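> Fold the following for me, if possible:
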Amino acid sequence: MEINIQKRVLEANESMADKNRRLFREKGVFVLNMMSSPGSGKTETLCKTLQRLMPEVATGVIVGDICTRNDADRLEATGAAVVQINTDEFGGDCHLAAHLIEKSALTMDLEALDLLIVENIGNLVCPAEFDIGENAKAVVLSVTEGEDKPLKYPLMFQVADIAILNKIDLLPYLDFNAAEAVDNMKKVHPGLPVFELSAKTQEGMEPWVAWLRDSVAKKG
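Sure thing, here's the model as predicted:
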């Protein structure tokens, strides 16, 4: 019975995701679903990314968290249009489903946007299972999390179109093998592009930003 319920939930979500895809295509918006575990530095990466992209690339962000709008406030300071989703109002879901994205996106001026980024709730499991109608999925892994995370949570890295290995500025102080972490990502997803960077120092940021800028341009 639980499997059947889950199947119905995913089927309903897929239908809504397809509806979102049509909406975003009609509006000419490139949508990126950005996922990670809590504490990966995802928000800081986005803040530094938006500083490099805007105002040339008009960007909106939908921020998912169980509680607070702390990340939304930080992202709003970049000048991006930001909408907050808090899931504590309906059970504290650990992911953003397609119907929540539709509801939030319709409050935004999509015709004025080139890029819409969904900062998903920090979790390496549930967000990977829910299509939201995005053009691409990105996963952020930090060097403080362990090289084996791609092997422990393979679906997240299998569905991702690109990966970011963040906080490389900490490598001299940690017992972390970056090459092994990247190798593990490619074991579960051969050919996965991986950008190694530090959002704090901005080392390695440009190749990632160039990929995103190019993806938006191709969509247009």
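
> can we go C-alpha only for contacts and neighbour counts from here?
OK.

> Where does the residue most central in space within the chain sit: helix, strand or coil?
Note on the chain: the residue nearest the mean C-alpha position is Met34, at 0.2 Å, using C-alpha atoms, centre = their mean. Following DSSP: H, G, I helix; E, B strand; the rest coil, the label given to Met34 is strand.

> you'd agree it is up against Lys137?
Yes. Using C-alpha atoms under 8 Å, Met34 is in contact with Lys137, at 6.0 Å.

> got the contact list for the residue nearest to the centre of the chain?
42, 117-120, 137-140 (C-alpha atoms under 8 Å, 6 or more residues apart in numbering).

> Let's see which of those end up in helices.
Lys42 (DSSP state H).

> Buried members of the contacts of Met34 into ChimeraX, please.
Command for ChimeraX that selects the buried part of the contacts of Met34, burial taken from 16 or more other C-alpha atoms under 10 Å:
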select :42,117,118,119,120,137,138,139,140
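
> run this one through as well so I can compare:
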Amino acid sequence: MCRVVELKQSVLARNDACALVLREELTARGTVAVNLLSSPGSGKTELLERELTAARERGVPVAALTADLATEHDAVRLARSGVPVKQVLTDGLCHLEAHMLHGHLDGWLPEDTRLLFVENVGNLVCPAGYDLGETLRVVLASVTEGEDKPLKYPTAFGLANLVVVTKTDLAAAVGFDEAAFRANVVRVNPGVEILLTSARDGRGVGALLDRALDALAGGPVHRPVMARQAPHSHGPEHGQDHGPENGHEHDHEHGDAGPGHRHHEHPAPLR
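You can find the predicted model right below:
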């Protein structure tokens, strides 16, 4: 029998406290963090590789941290861009948390880094409730995933500062209805910008970098009206989509969740 523990708000409070510290430290260093969320297979790694390459070619000091449950395949791919890249293996955990990110950046993030791209674990439920100290939260969806994705995952899309559509070169082949997708995004996040991209044919490549550079320069960032919801529960498979959107919200004690899943309210400053 599983004991349910009412810790939803305290878990988020601890994460938010660490995220606030991390955001302040990154700001003091002159670094803007970009948190990338998407389903597995959305094409965010390929697009990110193109954006990192464009940043290097334009002389922008950039770095990337990519998180997965297993393998270092994405780090190998991103490293082809020629910028500093670090792989984080979450040992089955379906999202990054602020203290985890802080710990992996400590002693690694190059001092001159101005843009830090964080490729979160592929999942549109688990990462949605956790602030990582980012300036920009970007949610990506491929045309192959369907126009109703924003309605199925309203928390992820509703909290986004920017929405990116990927694999637009396949739009005609899969019958993607762009107008319907846009309308669904507006329903959960009015006013958010939507970028159309294709890493394969180059459409929109560089636009994500431009938005990140705008934020670095102090430009306006879209502020969603949705409030962040409580965290989800972990099922037998942490990588599965589950949580409030799928009707499986259960409280749990994160402190017993496994390797690397420990909360630290007052992390040491980044070095």
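
> Can you tell me what Val32 of structure 2 aligns to in structure 1?
Aligned counterpart of Val32 of structure 2 in structure 1: Phe30 (TM-score structural alignment).

> Could you check how far its match is from Val182 of structure 1?
26 Å (C-alpha to C-alpha, to the nearest Å).

> repeat for Ala105 of structure 1
Distance from Ala105 of structure 1 to Val182 of structure 1, by C-alpha to C-alpha: 34 Å.

> Among these two, which residue is more densely surrounded?
Between Ala105 of structure 1 and Val182, Val182 has the larger neighbour count (other C-alpha atoms under 10 Å), namely 22 against 19.

> Name the nearest residue to that one, ignoring sequence neighbours.
Val194 (7.2 Å; C-alpha to C-alpha, 6 or more residues apart in numbering).

> shouldn't that neighbour be in contact with Asn166?
No. Val194 of structure 1 lies out of contact with Asn166 (C-alpha under 8 Å); the separation is 10.2 Å.

> Between these two, point out the one with more neighbours.
Between Val194 of structure 1 and Asn166, Asn166 has the larger neighbour count (other C-alpha under 10 Å), namely 25 against 19.

> how far does the helix or strand harbouring Ala171 of structure 2 sit from the chain's center?
Using DSSP states H and E, Ala171 of structure 2 falls within helix 171-174. Put simply, helix 171-174 of structure 2 sits 26 Å off its chain's centre (C-alpha atoms, centre = their mean, to the nearest Å).

> How about stretch 39-59 of structure 2?
13 Å.

> now stretch 107-115 of structure 1
18 Å.

> next one: stretch 154-171 of structure 2
12 Å.

> same check, this time on stretch 30-38 of structure 1
With C-alpha atoms, centre = their mean, you get 1 Å for stretch 30-38 of structure 1.

> Check stretch 9-23 of structure 1 too.
With C-alpha atoms, centre = their mean, you get 18 Å for stretch 9-23 of structure 1.

> That stretch vs structure 2, average distance?
Compared with structure 2 after the fit, stretch 9-23 of structure 1 shows a mean deviation of 1.0 Å (mean C-alpha distance after the TM-score superposition for structure 1).

> List the buried residues for that stretch?
10, 13-21, 23.

> Save those residues as CSV, and put in distance to Glu145 of structure 1 too.
Supplementary listing: the buried residues of stretch 9-23 of structure 1 in CSV, determined by distance: C-alpha to C-alpha, whole Å:
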residue, distance to Glu145 of structure 1
Leu10, 29
Asn13, 30
Glu14, 31
Ser15, 34
Met16, 33
Ala17, 30
Asp18, 33
Lys19, 35
Asn20, 33
Arg21, 33
Leu23, 36
